[in-house]
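Peer 1: Attaching a predicted model along with its sequence, questions to come.
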Amino acid sequence: MTEIRHIVFDIGRVLIHYDPDLPFSRLIPDAEERKWFFDNVCTHDWNLEQDRGRTWAEAEALLIGEYPGHAENIRNFRRHWHEMVPHAYDDSVAIMVGLIEAGHDVTMLTNFASDTLAEARQRFDFLNRPRGVTVSADIRQIKPDRAIYDHHVAAFGLEPSATLFIDDSQKNVDGARAAGWQSVLFTDAETLKTDLERYGIRA
């Protein structure tokens, strides 16, 4: 097994919680109506394009043109974004910070809109602790496409086979492996500790 010299963390649902239902359970109290809204209006794929670099103004205009009756809740997605990320996963954060303090090379690679990540880094100071971050929207590339992994390697001088990636999405884990990285699927902090130990890393 290749010795791991670089550790790369995803952010959402690995270090900080993310759940659009949190504000929308108040904004659209009816569960069926709320499900329809997320399935048809502010969909995962629509939100992913902001992670790819589309502006919120463009994104909102596109949907309001198609669903004018839902204009307020379309705008509410960005307006109430801060409620969707209410807290950090303290146990995961402790692992990451511990790795940094032990001298490991730690960076982050995330699918995130530029402005919301800037907001998150103001709220959660630990996001400023790693050596750096690749933000999908900033480079208009997105996981699990090969290009974003190659960009991260080049930007931070990593050796792919000596890099361990931690992400909560199996597609993104598979994307990292296809780019020649080692990678583990994040489920919880205790499992992550076990995974790190398999690579000879004490967390």
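Peer 2: Alright, I've got the coordinates. Numbering: from 1, shown residues only.

Peer 1: going forward, measure contacts and count neighbours with C-alpha atoms only.
Peer 2: Fine.

Peer 1: Farthest from the middle of this protein: give me that residue.
Peer 2: G69 (30.5 Å; CA atoms, centre = their mean).

Peer 1: Just to be sure, it is in a helix?
Peer 2: Yes: in this structure, G69 lies within a helix as judged by DSSP: H, G, I helix; E, B strand; the rest coil.

Peer 1: got a list of what L15 touches?
Peer 2: Neighbouring residues of L15 by CA atoms under 8 Å, 6 or more residues apart in numbering: 88-90, 92-93.

Peer 1: structure B:
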Amino acid sequence: MNKIDTIIFDLGGVLIDWNPEYVFLDVFDGNRKKMQWFFDNICTSDWNENQDAGHPLAKATEERMALFPEYKKEIEMFYGRWVEMLGGAITGTVSILKALIDSKNYKVVALTNWSAETFPIAQEKFEFLQWFEGIIVSGEEKTRKPFDDIYKLTLERFQIKAENAIFIDDNLRNIEAANALGIHGIQFKSPADLKQRLKNYNIIL
């Protein structure tokens, strides 16, 4: 096995708890079925990912309201109340991040699908975002995971050899895209599981 010298972290769902349910479960009076229908048909994951790739939030909101005028109020809330969807840090993973950085054995960077317009809010809230050697934010680069170009950009910008890097992400689709380029991948399930999976690469924390 090649020596691992770089760890690439995803942020949302790995280090930061972000969930639109924090707003919309209340909006739909606790009715999970109605809320899920809204996420599946109106403010969908694909729609949100367009903004992660640089599409302006205001324009995206206007376009969606034009398509679904009967949901105007709820659509406005998606980015209007975005701050309330931002939960706390996933503390177990933050501890792993700190241990990796403190060891001085690894280059530690982040690769996140995140709107450039909302990312500064997270930077202000979470001090550990300053610990990384660098962060690739999809919205700033006008592309996103799982497209090859954002992984290649990460490797090039931080002078990383794919075979010497581990990429940690909660989304299997993103892991598979990294694997296709020769980057080792760990699908994040929990901090305890991550710690165990890192041991498989002889990374003992």
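Peer 2: All right, it came through fine. Every value quoted in this text rests on a predicted model; they were computed, and no experiment measured them.

Peer 1: Superposing both, give me the TM-score.
Peer 2: The TM-score (TM-score structural alignment, normalised by the length of the first structure) is 0.97; 203 aligned residues with a CA RMSD of 1.0 Å.

Peer 1: re earlier: overlap between the contacts of L15 of the first structure and the second structure?
Peer 2: Retained in the second structure (both residues aligned by TM-score structural alignment, their matches' CA atoms under 8 Å) from the contacts of L15 of the first structure: 88-90, 92-93.

Peer 1: Please, a PyMOL command that selects the buried ones among these?
Peer 2: Restricted to buried positions by 16 or more other CA atoms under 10 Å, the PyMOL selection for those reads:
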select buried, resi 88+92+93
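
Peer 1: Of the kept ones among the contacts of L15 of the first structure, which pair is most distant in space?
Peer 2: For those, the farthest-apart pair by CA to CA is A88 and S92; their separation is 8.4 Å.

Peer 1: ok, the kept ones among the contacts of L15 of the first structure vs A189 of the first structure, which is closest?
Peer 2: Distances from A189 of the first structure to these, taken by CA to CA, are shortest for S92, at 5.2 Å.

Peer 1: residue range for the strand or helix carrying that closest one in the second structure?
Peer 2: Following DSSP states H and E, one finds S92 of the first structure within helix 90-101. Aligned using TM-score structural alignment, helix 90-101 of the first structure spans residues 91-102 in the second structure.

Peer 1: now do stretch 143-160 of the first structure
Peer 2: Stretch 143-160 of the first structure maps onto residues 145-162 of the second structure, going by TM-score structural alignment.

Peer 1: Quote the end-to-end distance of that stretch.
Peer 2: Taking CA to CA, to the nearest Å, stretch 145-162 of the second structure runs 16 Å from one end to the other.

Peer 1: List the contacts of it.
Peer 2: Against stretch 145-162 of the second structure from outside (CA under 8 Å, 6+ apart): 6, 111-113, 134, 136, 138, 141, 143-144, 173-174, 177-178, 181-184.

Peer 1: Repeat the analysis, applying 7 Å as the threshold.
Peer 2: Contact with stretch 145-162 of the second structure is made by 113, 136, 143-144, 173-174, 177-178, 182-183, as judged by CA atoms under 7 Å, 6 or more residues apart in numbering.

Peer 1: Could you do stretch 84-104 of the second structure as well?
Peer 2: By CA under 7 Å, 6+ apart, stretch 84-104 of the second structure touches 14-20, 22-23, 106, 108, 191, 205.

Peer 1: so of these, which ones are in helices?
Peer 2: 22-23, 191 (DSSP state H).

Peer 1: separation between the counterpart of A180 of the second structure in the first structure and V85 of the first structure?
Peer 2: Matched by TM-score structural alignment, A180 of the second structure corresponds to A178 in the first structure. Distance, A178 of the first structure to V85 of the first structure, by CA to CA: 30 Å.

Peer 1: can you give me the helices in the second structure?
Peer 2: 21-27, 32-41, 45-52, 57-67, 72-80, 82-85, 91-103, 119-125, 138-141, 148-157, 172-180, 191-199.

Peer 1: Between these, which one is closest to N164 of the second structure.
Peer 2: Nearest of the helices of the second structure (CA to CA): helix 148-157, 10.5 Å.

Peer 1: So which bits of that closest one are buried?
Peer 2: So for helix 148-157 of the second structure, counting by 16+ other CA under 10 Å, buried means 150-151, 154-155.

Peer 1: TSV please, covering those residues and showing distance to P120 of the second structure.
Peer 2: Below are the buried residues of helix 148-157 of the second structure laid out as TSV (distance: CA to CA, whole Å):
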residue	distance to P120 of the second structure
I150	20
Y151	22
T154	20
L155	23
